[in-house]
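In: Predicted model, plus sequence, below.
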Amino acid sequence: MRIVFAGTPEFARQALQALMAAGHDIPLVLTQPDRPAGRGLKLMPSAVKQAALETSVPVLQPHSLKLDGKYPDEAAAARQALLDAAPDAMVVAAYGLILPRWVLDLPRHGCLNIHASLLPRWRGAAPIQRAIDAGDAETGITIMQMDEGLDTGNMLLRRTLPITPEHTAASLHDDLAALGAQAIVEALRRLEDGSLTGTPQDAAVATYAAKLEKSEAPLDFTQPAEALARRVRAFNPFPGATAALSGLDGPVKVWKAVALAQPAKGRPGEVESASADGIDIAAADGVLRILELQKAGGKRQAAATFIQGWQPF
């Protein structure tokens, strides 16, 4: 099929490469404008742009696709490029721009979105992190027919993936990116042979995955230890869960922690012990053991190394 692809980060790059490997014709790629990154804040291309340039696929990077918005010239140029591309469908994965109605209607088969959750659960910006944080047993990929709502379109294909106790947001992202790449190739194959049908979402059971905020990073030790351990995994690597430890200037970033099946002895937030096994902190109904952490400006360390320069008692 003739596919225009719209996406930006690594999650989307894997889908683009899978579509290319499957033999689809990709006449055009849309991605976000280059952004400053690194210590020197040099402008860096997105993962999708890099993949497109490696295979000489034309790339457009409009700031907006709204013809009556702040960047009408860029939107008009994108519209003409899309018309010239004459796509059978547009595939969208973590693009980052709102698609106005003219974009949704332009491809013959409309726009298909690769969403990293089992819709209608976790519509929105941070479905991977919110699924871990909520203690969901599974998540997955939904290929969805896009409409003008926020992840509200008909579901075309769903593939599930268990969430393990070892999953962080980073590792679950990688697993879902691979699954999403497989799923969109299957969805387009079925779209070609006419076996792909849409199922409306049940709005009554929909949940919203709000964007992650740095203000959510501090761990609240009045919460259960299991909830705190999930928060650490859900916020790894961004925004990073944090905890205040006595004798230190500023909070530490908690990279790895587990909930212990034992009652807390102290008040929530008190350090109960610090050893090579970890730093044990009292929570609402148990103990959170911190295994890896990082001081501001320091390196990520195992608790056994960290405590050599820290005296909590």
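Out: In hand now; what should we look at? Numbers count the residues shown, from 1 in each chain.
In: Please make it C-alpha for all contacts and neighbour counts, starting now.
Out: Noted.
In: Following element in sequence after the host helix or strand of Thr139, please.
Out: Using DSSP states H and E, Thr139 falls within strand 138-145. Going down the chain from strand 138-145, the next helix or strand is strand 155-162, by DSSP H and E.
In: Buried residues, that next one. List them.
Out: Met155, Leu156, Leu157, Arg158, Arg159, Leu161 (16 or more other C-alpha atoms under 10 Å).
In: wait, isn't the fifth one in contact with Ala183?
Out: Yes. Between Arg159 and Ala183 there is a contact under C-alpha atoms under 8 Å: 7.2 Å.
In: shared neighbours, the two?
Out: Taking C-alpha atoms under 8 Å, 6 or more residues apart in numbering as the contact rule, the neighbours common to Arg159 and Ala183 are Ile141.
In: and the closest residue to Lys253 other than its chain neighbours, which of the three is it?
Out: Closest residue in space to Lys253, ignoring its immediate chain neighbours: Thr242 at 4.5 Å, by C-alpha to C-alpha, 6 or more residues apart in numbering. Assigned by DSSP: H, G, I helix; E, B strand; the rest coil, the conformation of Thr242 is strand.
In: Pull up the gap between Thr242 and Ile143, please.
Out: 35 Å (C-alpha to C-alpha, to the nearest Å).
In: what does Val59 give?
Out: According to C-alpha to C-alpha, Val59 and Ile143 sit 23 Å apart.
In: higher neighbour count, these two?
Out: Per other C-alpha atoms under 10 Å, whichever of Val59 and Ile143 has more neighbours is Ile143, with 30 against 19.
In: wait, what's in contact with that one?
Out: Ile143 makes contacts with Leu112, Asn113, Ile114, His115, Met155, Leu156, Leu157, Arg158, Ala183, Ile184, Ala187, as judged by C-alpha under 8 Å, 6+ apart.
In: How about Ala93?
Out: Ala93 sits next to Ala6, Gly7, Thr8, Phe11, Ala12, Ala15, Asn113, Ile114, His115 when contact means C-alpha under 8 Å, 6+ apart.
In: Could you list the buried residues of whichever helix in the chain runs longest?
Out: The longest helix of the chain (DSSP state H) is helix 169-193. Across helix 169-193, burial judged by 16+ other C-alpha under 10 Å covers 169-170, 172-173, 176-188, 191.
In: Second structure for comparison follows:
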Amino acid sequence: MIRWMHHQDAEGKKYDWTKAPGQYKREFIQQASGRVEWDVKSSMSDEYAQARDAAAKSKNNKKLYDKAVFATDKDLQEYDYPIKSGYYFNPAGSYTFTVTTEVFKKEKPEDMTGDHKDLLNSLIKSFRYETDLMFINNKKIPVNINNEELTRKGGGFERKPGVLSVKDNKSVNATPLITVLDRSKDSSRYKKEVEEIKHTDKRGGDSDTFWKMVLEGYSESYTLGKYTNYNYREYVEAGQHMYKITETSTITIVVNAGNVPLYTHANMPNGKYYIKVWFDQVDMTVGGHAYKGLKTLQGIENLDSIHINVVGSMFDDLNN
């Protein structure tokens, strides 16, 4: 920064105002910020509504059972989602989050800032789809949602909950089930605004409030007395730049975008099973960004969930 110095004659008249280097360096301290907003774009209850309604009305039209085969038995309609084992039950759901970050840089970024990109990737990696339903793969092996073989227990199999993520998205028969929609699919999913934080080194000139907060001689830095009492005020030396970069990204994570059918195992024991979508905690210390001091960003324990009641199997229908 610089300051303006002057001579003063015997009568107190000031003359020969001259720029002079400041005695101290001033650090721009405006903090970065970030905001995450979550939205269930299409919940599991939405995805299975058509098939569930068809079952409740005992409709015999296979096209209506687009994502799952729910039981039509009247005595099973007390359950929200009743199924018989052995039929297909396709994972489904669509979830969106919007990330807005505000950072300050000395240079204009040509593309997405590293701060925004790393936070975005961390959130994408934290997505989880979890269920303890039991499936059967093409090799006739009983598996969980991760295609891991199940252990026999009594007349059925032992439960082994499985979790899919963007990184580990291979499901039954090694089928990838998690799709990420980002700016690579749609450029409107990313927006960036760059605003220069203005300043001047002209005596009596005005600078942005953010600069005044770190310079002496202004009310914004609580040092106005330096100016009123001693006519001392600091300015930012010309040739330096500071930009506020505001970035917004909208990410949608789709479960089973291709509606690939997964078949439950016909010997899956009766009982209540669960499906839930959640976001894990995010380690904020990865990378050298300003937000690393936050250490951990809390996720969402239960963004979406349903319970499936298994009552009987497909063999009951075949025998009837």
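Out: Happy to help now that I have it. Predicted model only: the values in this text are computed from it and were never measured.
In: What does the superposition give as a TM-score?
Out: Scored against TM-score structural alignment, normalised by the length of the first structure, the superposed chains reach a TM-score of 0.21; 118 aligned residues with a C-alpha RMSD of 6.8 Å.
In: any idea which of the contacts of Ile143 of the first structure is closest to Ala21 of the first structure?
Out: Ile184 (12.2 Å; C-alpha to C-alpha).
In: I'd guessed the residue nearest to Lys253 of the first structure sits against Val254; true?
Out: Yes. Using C-alpha under 8 Å, Thr242 of the first structure is in contact with Val254, at 5.5 Å.
In: who has more neighbours, the two?
Out: The neighbour comparison of Thr242 of the first structure against Val254 (other C-alpha under 10 Å) goes to Val254, with 28 against 24.
In: So the more buried one versus Gln294 of the first structure, what's the distance?
Out: Distance from Val254 of the first structure to Gln294 of the first structure, by C-alpha to C-alpha: 7 Å.
In: same deal with Glu10 of the first structure?
Out: Glu10 of the first structure is 26 Å from Gln294 of the first structure, by C-alpha to C-alpha.
In: Need the contacts of Ile143 of the first structure in a markdown table (columns: distance to Arg123 of the first structure).
Out: Below are the contacts of Ile143 of the first structure laid out as a markdown table (distance: C-alpha to C-alpha, whole Å):
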| residue | distance to Arg123 of the first structure |
| --- | --- |
| Leu112 | 15 |
| Asn113 | 12 |
| Ile114 | 12 |
| His115 | 8 |
| Met155 | 12 |
| Leu156 | 15 |
| Leu157 | 16 |
| Arg158 | 14 |
| Ala183 | 18 |
| Ile184 | 18 |
| Ala187 | 20 |
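In: need the helices for the first structure, in chain order.
Out: 10-21, 47-54, 72-85, 101-105, 127-133, 169-193, 225-234, 303-306.
In: Nearest to Arg289 of the first structure, out of these?
Out: Closest to Arg289 of the first structure of those, according to C-alpha to C-alpha: helix 225-234, at 8.6 Å.
In: other SSEs contacting that closest one?
Out: Applying 3 or more C-alpha pairs under 8 Å, 6 or more residues apart in numbering; DSSP states H and E, one finds that helix 225-234 of the first structure makes contact with helix 127-133, strand 252-260, strand 287-294.
In: if we go to 10 Å?
Out: helix 127-133, helix 169-193, strand 241-243, strand 252-260, strand 287-294 (3 or more C-alpha pairs under 10 Å, 6 or more residues apart in numbering; DSSP states H and E).
In: possible to save these as CSV with distance to Glu54 of the first structure?
Out: Output for these, formatted as CSV (distance: least, C-alpha to C-alpha, whole Å):
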stretch, distance to Glu54 of the first structure
helix 127-133, 29
helix 169-193, 18
strand 241-243, 36
strand 252-260, 34
strand 287-294, 37
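In: Select, out of the ones you listed, the one closest to Val92 of the first structure.
Out: helix 169-193 (10.0 Å).
In: Which secondary structure elements does that closest one sit against?
Out: By 3+ C-alpha pairs under 10 Å, 6+ apart, helix 169-193 of the first structure packs against helix 10-21, strand 89-93, strand 111-115, helix 127-133, strand 138-145, strand 155-162, helix 225-234.
In: ok, Leu288 of the first structure touching Ile281?
Out: Yes. Using C-alpha atoms under 10 Å, Leu288 of the first structure is in contact with Ile281, at 5.2 Å.
In: Between those two, which is the more surrounded one?
Out: Leu288 (30 against 27).
In: neighbours of the closest residue to that one other than its chain neighbours, just the number please.
Out: Nearest non-adjacent residue to Leu288 of the first structure, counting by C-alpha to C-alpha, 6+ apart: Ala259, 4.7 Å away. Other residues lying near Ala259 of the first structure total 21 when counted by other C-alpha under 10 Å.
In: swap in Leu83 of the first structure?
Out: When neighbours are counted by other C-alpha under 10 Å, Leu83 of the first structure comes out with 13.
In: got it, and Asn121 of the second structure?
Out: Neighbourhood size, Asn121 of the second structure [other C-alpha under 10 Å]: 10.
In: Give me the buried positions along the helix or strand harbouring it.
Out: Assigned by DSSP H and E, Asn121 of the second structure belongs to helix 114-125. By neighbour count on 16+ other C-alpha under 10 Å, the buried set for helix 114-125 of the second structure is Asp115, His116, Asp118, Leu119, Leu120, Ser122, Leu123, Ile124, Lys125.
In: I appreciate the help and will end here.
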